[in-house]
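**Student:** Below is the sequence, then the predicted model.
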Amino acid sequence: MEAQNNIPNQKFPLQGAEGARLVVLGAGESGAGAAYLAQQQGYDVFVSDFGTIADKYKAQLTGWGIRFEEQQHTEAEILAATEIIRSPGIPDKAPIIKKIKEKGIALISEIEFAGMYTHAKMICVTGSNGKTTTASLTYHILKKAGLNVGLAGNIGKSFAYQVATQNFDYYVLEISSFMLDNMYNFKAHIAVLLNITPDHLDRYDYKMENYAASKFRIAQNQTAADYFIYCDDDAETIKGMAQRSFKAQLLPFSIQHMVERGAYLDDQNIIINPILEHFKMSINQLALQGKHNIYNSMASGITARVLEIRNQTIRESMTDFQNIDHRLEFVAKISGIAFINDSKATNVNSTWYALESMGNNVVLILGGVDKGNDYNMLKELVKQKVHSIVCLGKDNSRIHEAFEDDVEVIVNTNSASEAVQVAYHLAKRGDTVLLSPACASFDLFENYEDRGNQFKTAVKEL
C-alpha cells in the first residue's frame, strides 16, 4: 500500500538538527518524551500545552532546561517552528492546528519523529479493541525469548524518550488512529490490525471510512520483506483491504475458518502456520480467556513465529501472561460477588467483548462521555446476561433509552464510590459487578486509569 498524505518536499534531519526550531504541542508522556529527544538531537525546542501540565512533566522539562508554557498557545512561538510534533489528543479542529496547516508547517506525530532516530525493527499493533493486551502479550513473548525489546506507543514510557535513553533492537508499539494520522515515512516491519469498529468517530467527521483509512495507515510504506497481520473475520477490515493494495506478506487469523498461512482455530486448538514449523496450543491453556483473547493471542503468536521464536517459549508466555490493569482485571470477591475492572473499555465494542466473556447475572456499570455510541450491538448480550445497569456519567439519557426494556433496573450515579455501593446492593451471591463503561471518562475522571483506580478503591472499602 502506498504511503498516504506524505508531507510534500519535507526533508527531516537525521543527524542532528543544528538549532532548527521544533515545537511540541502537548506536554504529557508523549510530548515530554518528544521534547527530550528533540533537544538531544540539537533542536531548539519549545513545548506548548493549552491545558495544565502535570507536575511530573513540568519537573522533567525544567530539569532538562526545555522552555515550555501551559494554559495558552503563543502563536508567535509556535508558528515560527520548522517542524511541529502534535500530541495525539489534539484534534484537527483545534484553532492552533488550523493555523499551522494554513502556514504549511510540517506537523508530525511523536512516533514519526522518534522513528527517525532508531534502527530498531518496529512491531506495530493497532485496532479499535485489544491493542494494549496484544502489544503487552507480544512484548512478554519477545522479552521471554531473550530479545532486546522495548514497549511503547500508547503504553508505558513514550517511544521518543526510550529512543533517547535506550538502545533496543525491537520495539512493540501500541498505536492509536490519532498517532497514525500524523505518521508519513515511518514503516512497520510487522503491522498488526486487530479489528475496526466504530470509535472516535467525532474525530473523523462521523464517517467510518475516514476512521478505517486512518487504521490502514499502519501498513503504509511496507515492502515485500514486511508482514501485515489482520483479522480475517472482521468485516470492516476485509472491506477496507478490498479497496487497497499491499506490498507486505499477508498473514490472516480467524476463528471461523482455516487459513493457509496465519492462524486459525481447529476445534479447541489455535494453529499457527506461517513460514516455518506450525504451532498448536489448546485455548484452555491460554492465560487470557474469552473469544476476543483468542484473536489477541493469535495475532501475538503469528508475530512471534515470524520472528522465529521457539514454540515452547510462545506456549509458556501465553500460559503465564498477566493481563494489564483496567482490562478485565479481577479486583475482589466480596460476599460471593465478583468485581471486575474493565475501565479501559471506552467504546461499545470493548464492552461487547467484556460481556461476551462473562457468565450470566451481571450488574453492569456503564456510562461517561458518549462518542456517538450505537448501543444496539450490546442489546442481545445485555438481555442474556445483565439484570441491572448502574450509570456512571453526567448524562445517562442515551443508556436509559437503549436498555430500559432489557433490564430490571437502571440507576444513575455520580461517582465511582456511589456506583460501587449501588451495584453491591443490586447484586447477590454468585453475581458479577462489571465496570465496562463503553464511554470515555473525562466527564467525572481524569482518564480511564483514574476511573479504574477509583473503582478499585471503592470496592476495597466495601
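**Tutor:** That came in fine, so what should we check first?
**Student:** CA atoms for contacts and neighbours, from now on please.
**Tutor:** Fine.
**Student:** Would you map the strands across the stretch 101-250 of the chain?
**Tutor:** Here the stretch 101-250 of the chain has its strands, by DSSP state E, counting those that start in this stretch, at 106-108, 121-126, 149-153, 170-174, 190-193, 227-231, 249-254.
**Student:** so which of those gets nearest Tyr57?
**Tutor:** Smallest distance to Tyr57 across those (CA to CA): 17.3 Å, for strand 149-153.
**Student:** In the closest one, which residues are buried?
**Tutor:** Val149, Gly150, Leu151, Ala152, Gly153 (16 or more other CA atoms under 10 Å).
**Student:** Which residues does that strand contact?
**Tutor:** Residues from elsewhere that reach strand 149-153 (CA atoms under 8 Å, 6 or more residues apart in numbering): 111, 135-136, 139, 142-143, 157-159, 162, 168-175.
**Student:** try this one next to it:
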Amino acid sequence: MFKRSLVQNRVVVLGGGESGAGAAILAKSKGFDVFLSDKGQLHQKYSDILIAENIPFEQGQHTEERILDSDLVVKSPGIPDTVPLIVALREKGIPVISEIEFASRYTDAQLIAITGSNGKTTTTLLTYHILKNAGLNVGLAGNIGESFAWQVAEKKFDYYVLEISSFQLDNIIDFRPHISVLLNITPDHLDRYGYSFQNYVNSKFNVIRNQKVSDHLIYFEDSEVITDEFAKRNIIPHQWGISLEEKLESGSYLNDGQLFSQINGRTFEQEFDKLPIKGPHNAINAMAAISVAQLLGVNPAQISEGLLSFSNAPHRLEEVEVINGVTYVNDSKATNVDSVFYALGSFNQPVILIAGGVDKGNDYSQIEELVRNKVKGLIVLGKSFEKLQDYFSGKVPQIYTTQDVQDAVNKGQEWGVPGDIVLLSPACASFDLFKNYEDRGDKFKAAVRNLISQ
C-alpha cells in the first residue's frame, strides 16, 4: 500500500458535507487530532455522526486561529482556492488537499478515476454496475455516493470507481489512478478558473499527473481539445481511444450501430440500440465503461449483461411522461452547453427546448446549428434571460421567458403537437431559482405531471 510520509498530527477538515464528514472519520481512525469547521450549518445527519464519533467541530463560522494552527487541511471541493482563508493557509505552508487525495493515501485498492465536463456520473455508475455485476469487490465514490474517505476508513474494497470533478483534482498531490478516463473537456466552471479555459483543461489533466507506464488512460479521441493537449504533453500511461468517427485498431468505436472494443487482445461487440441508455454521448460513456471492464479482465458475457441491466441516474435524458403524444424529457443535469449539444443530438423529432439559469460564461455558438435545425421553440427559464434570448432571437421560430417552471411546462404543452419533445436541458447552473439541478429536475417532473390532472 502506498503511504505518503506524514508528520502531521493536527488535521482540520473544511466543510462538513459527505466528503468532509468522511475525511474527519478517516483522519480520526488514523490517529490524527482532527477538527471540522463549516462556515454554514451542518446537516443534522453529519452533526449527529460527528458527535457520535467524538470529533470536535464548529458550524456557522471558521475560527481562523485554530485552522491556521493545523498541520494539514482537507478542503471541500466547493471551497475555491482563492478565498482568503485558503490563501492564508498556503502562505503559512500548510498543505491543503482534497478528500480524494487524503483517502487515496490509505488504500491499496486499484482506483478507476473518471472525469470530463459531461458524462462523468453515467459512466461512473455504468462502470461500477458492470464490475459489481461481474462479481468484483468494488466501491463507488468520489463525486457520487458515499464519501471515498469514509469507505476507506470502514470498508475494504479491491477496486474503487471514482467520479472525479476538476475541483477535486485541483487539490491532489500524489493521487494516482490505475485507470483514468477522460471523457471530454468543454468550457465549464470558467468562473472558478479565472475565465481561462486552459486553466480548466490543466485541472482536468491532473487526473493523469501521477500515472506511470503500467497505468492506463481511456480518452475520447474525437475531442480536439484533448488531442491538442496530448501534443503539448508527455503522456505516460498506456492510451486507449474511444471514437464515434474512426474505426480504431486498438480501443473502442461505434460503427453502424455496433459498439466495438479491442483492448489487450480482448474483443467485445454490442448492438448499441439494445442498451437502456440512448444518444451519441451515451455511446461514448458505454465505450469508456466497456474499456475499463476489458482492462480488468471482465468477460464479454458479463460486460453485455451489465450493459443491458443498467438503470441510469435521474435527470439525465430521463423520460418523464408522454401526454397527448408529446414526450417530456428531464435533462436537468445538462448544466453546460456541451451537454445540450448531445441532448439535442439524441432526438430526431422537433424539440421545444427549456433552457436557462446561471450562465457560467457559455458560448452558445456550438449548439446554434442544432437549435436552428431541431428547436421549434425556446423557453428561457431563469432570472437572467437576456443572453439566451438575445443570442437565439431570429434563430428559432418563437421564444418565451419565464421564472416559473410550471409556466414553462404549460407553454411547452401549448406549443407542442404529437411527436414533439419538450426537453428541459438548461445549459446553465440552477441556483437562481432552485437549490440544485436535482431540485430543478424534480420540480420539472412535478410540473409535467400536473398537466395530467389539469
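**Tutor:** It's in. What you see is a predicted model; the values in this text were computed from it and never measured.
**Student:** Would you give the TM-score for this superposition?
**Tutor:** Overlay of the two chains. TM-score (TM-score structural alignment, normalised by the length of the second structure): 0.95; 448 aligned residues with a CA RMSD of 1.5 Å.
**Student:** Show me the residue sitting in the middle of the first structure in space.
**Tutor:** The centre of the first structure sits closest to Lys131, judged by CA atoms, centre = their mean, with a distance of 4.6 Å.
**Student:** so it touches Glu174, yeah?
**Tutor:** Yes. If you go by CA atoms under 8 Å, Lys131 of the first structure and Glu174 touch, sitting 6.0 Å apart.
**Student:** check which helix or strand covers Phe347 of the second structure.
**Tutor:** Assigned by DSSP states H and E, Phe347 of the second structure belongs to no helix or strand.
**Student:** Pull the contacting residues for the aligned residue in the first structure for it.
**Tutor:** Residue pairing (TM-score structural alignment): Phe347 of the second structure is matched to Met358 of the first structure. Shown in contact with Met358 of the first structure (CA under 8 Å, 6+ apart): Lys385.
**Student:** same thing but at 6 Å, please
**Tutor:** Applying CA atoms under 6 Å, 6 or more residues apart in numbering, we find Met358 of the first structure in contact with no residue.
**Student:** do you know how far Ile235 of the second structure is from Phe205 of the second structure?
**Tutor:** Distance from Ile235 of the second structure to Phe205 of the second structure, counting by CA to CA, to the nearest Å: 10 Å.
**Student:** Those two: which has the busier surroundings?
**Tutor:** Phe205 (20 against 16; other CA atoms under 10 Å).
**Student:** State the span of the first structure onto which stretch 214-224 of the second structure is aligned.
**Tutor:** If you align by TM-score structural alignment, stretch 214-224 of the second structure falls on residues 225-235 of the first structure.
**Student:** Give me the contacts around that stretch.
**Tutor:** Taking CA under 6 Å, 6+ apart as the rule, stretch 225-235 of the first structure contacts 189-195, 248-254.
**Student:** Is there a quick PyMOL command that grabs whichever of those are buried?
**Tutor:** Buried members of the contacts of stretch 225-235 of the first structure, defined by 16+ other CA under 10 Å, are picked up in PyMOL with:
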select buried, resi 189+190+191+192+193+194+195+248+249+251+252+253+254
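**Student:** quick one: which of the contacts of stretch 225-235 of the first structure is nearest to Met377 of the first structure?
**Tutor:** Asn195 (15.5 Å).
**Student:** who's in contact with that closest one?
**Tutor:** Gly127, Ser128, Asp234.
**Student:** can you tell me which residue in the second structure aligns to it?
**Tutor:** Under TM-score structural alignment, Asn195 of the first structure pairs with Asn184 in the second structure.
**Student:** same thing with Ser417 of the first structure?
**Tutor:** For Ser417 of the first structure, the residue aligned by TM-score structural alignment is Gln406.
**Student:** How many residues are close by the closest residue to its match other than its chain neighbours?
**Tutor:** Nearest residue to Gln406 of the second structure in three dimensions, chain neighbours excluded: Ala447, at 5.1 Å (CA to CA, 6 or more residues apart in numbering). Using other CA under 10 Å, Ala447 of the second structure has 18 neighbouring residues.
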